[in-house]
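Engineer: got a structure for you, letters missing:
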């Protein structure tokens, strides 16, 4: 007999789908250039193109933090509360 741990296939759960969406949303927003390739509306004199991208830096940070917290909670639940 082998001492290797049992390998289980990955499980898709609603929490993991939310995690994936949190991590995927910034990529989709930045790759869809046509949605923000314009000057107007300006915000305190800054063209839309620039402030939209800077806003996504903050949004991406928040979504990554949410995804990380959900992942930690999911891992604790799967491994019986260890850690």
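Structural biologist: The structure has been received and is ready for your questions. In this text the structure is predicted, and so the values were computed from the model without any measurement.
Engineer: contacts, neighbours, all on C-alpha from now
Structural biologist: Will do.
Engineer: Tell me which stretches of the protein form helices.
Structural biologist: 14-31, 48-78 (DSSP state H).
Engineer: Ok, which of those comes nearest residue 39?
Structural biologist: helix 48-78 (5.1 Å; CA to CA).
Engineer: ok, structure two:
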């Protein structure tokens, strides 16, 4: 017998799906340029194209923080798969 640990496929849980959505949302919002390639509505004189992108900076930070906190929660939960094998 070999001493190498058994390799298991990754487990998809609802928490991990939410984490993925939190991390993908900013990319989708920024890569879908047609949705914000316009000048109206302006906000305090700034065209929509610019303020929409700048609005996503704090939103992206909040979503990334949320994903990180959910990942920590998922790693601490008793049902989460453990990284090492017990001997």
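Structural biologist: That came through fine. All values derive from a computational prediction rather than experimental measurement.
Engineer: Tabulate the helices of structure 1 in CSV, adding columns for mean neighbour count and distance to residue 2 of structure 1.
Structural biologist: Listed next are those as CSV, based on neighbours: other CA atoms under 10 Å; distance: least, CA to CA, whole Å:
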stretch, mean neighbour count, distance to residue 2 of structure 1
helix 14-31, 14, 31
helix 48-78, 15, 23
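Engineer: Identify whichever of the ones you listed lies nearest to residue 4 of structure 1.
Structural biologist: Here helix 48-78 is closest among those (CA to CA), at 19.0 Å.
Engineer: residue closest to the middle of structure 1?
Structural biologist: residue 23 (2.0 Å; CA atoms, centre = their mean).
Engineer: can you pull the contacts of that one?
Structural biologist: 60, 63-64, 67 (CA atoms under 8 Å, 6 or more residues apart in numbering).
Engineer: got it, and residue 49 of structure 1?
Structural biologist: 36-39.
Engineer: Hmm, residue 63 of structure 2 is touching residue 22, no?
Structural biologist: Yes. With contact defined as CA atoms under 8 Å, residue 63 of structure 2 counts as touching residue 22 (5.3 Å).
Engineer: hang on, the earlier thing: and the contacts of residue 23 of structure 1, which is closest to residue 50 of structure 1?
Structural biologist: Of these, the one sitting nearest to residue 50 of structure 1 (CA to CA) turns out to be residue 60, at 15.4 Å.
Engineer: I'd guessed the closest one sits against residue 28; true?
Structural biologist: No. Contact criterion CA under 8 Å: residue 60 of structure 1 and residue 28 do not qualify, at 11.3 Å.
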